[in-house]
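Student: quick one: sequence plus predicted model below, questions after.
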Amino acid sequence: MSAPIVVQGLSPSGGRRVTINGQGVGLAHTDNDLVEFLRRAGLDDAWDLLDDAHWVEWQGGRAHRYEPA
């Protein structure tokens, strides 16, 4: 089973696309943006989920990095 939240690799201009259950929810430029997307989806404990691989899959780069290389 894959994680329901996917933080995709860095976009060329910075930021990372975020999907929840396969639905695009936005482009995060910081962990605060990501947490806000998760809160809007009803996950009030969003900060606790960011490093839980059962909930969040970080693709194409290190977790918590949003700047292009």
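Tutor: Happy to help now that I have it. Numbers count the residues shown, from 1 in each chain.

Student: only C-alpha atoms for contact and neighbour calcs from this point on.
Tutor: Fine.

Student: just the helices in the chain please.
Tutor: 31-40, 46-49 (DSSP state H).

Student: want to throw those helices into CSV with mean neighbour count and distance to G61?
Tutor: Converted to CSV, those look like this (neighbours: other C-alpha atoms under 10 Å; distance: least, C-alpha to C-alpha, whole Å):
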stretch, mean neighbour count, distance to G61
helix 31-40, 17, 14
helix 46-49, 16, 18
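
Student: what about versus this one:
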Amino acid sequence: MAPAIVVHRPSPSGGRRVTVNGTILGLAHSDRDLIEFLRRAGLENAEARVLGDAERIEWRGGHAHEYEAA
């Protein structure tokens, strides 16, 4: 079963909270941050998950790959 990766809505100050299976990994300000969080969490092919297969990540409250303040 694939992990539940969620990139939450942009915060008022910028950045998006990232969770995997409900565990907070951090506040991403770019795809580069997101890739690093997933890599540190031990997920294989983190870059492909972020840049190649949008169905594996749930982007909430905004467009995928946008991290600016809401």
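Tutor: Here it is on my side, so go on. Please read all numbers here as calculations on a predicted model, not as lab measurements.

Student: wait, which of the helices of the first structure is closest to A63 of the first structure?
Tutor: helix 31-40 (9.5 Å; C-alpha to C-alpha).

Student: average offset between that closest one and the second structure?
Tutor: Once superposed with the second structure, the aligned residues differ from helix 31-40 of the first structure by a mean of 0.3 Å; criterion: mean C-alpha distance after the TM-score superposition for the first structure.

Student: mind checking the end-to-end distance for stretch 15-27 of the first structure?
Tutor: One end of stretch 15-27 of the first structure sits 6 Å from the other (C-alpha to C-alpha, to the nearest Å).

Student: burial check on R17 of the first structure, number of neighbours?
Tutor: By other C-alpha atoms under 10 Å, the residues close to R17 of the first structure number 19.

Student: what sits against the closest residue to it other than its chain neighbours?
Tutor: Nearest non-adjacent residue to R17 of the first structure, counting by C-alpha to C-alpha, 6 or more residues apart in numbering: L27, 4.4 Å away. The neighbours of L27 of the first structure, taking C-alpha atoms under 8 Å, 6 or more residues apart in numbering as the test, are 15-18, 33.

Student: dump those residues to TSV, plus distance to D51 of the first structure.
Tutor: Shown next, in TSV, are the contacts of L27 of the first structure (distance: C-alpha to C-alpha, whole Å):
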residue	distance to D51 of the first structure
G15	18
R16	16
R17	17
V18	15
D33	15
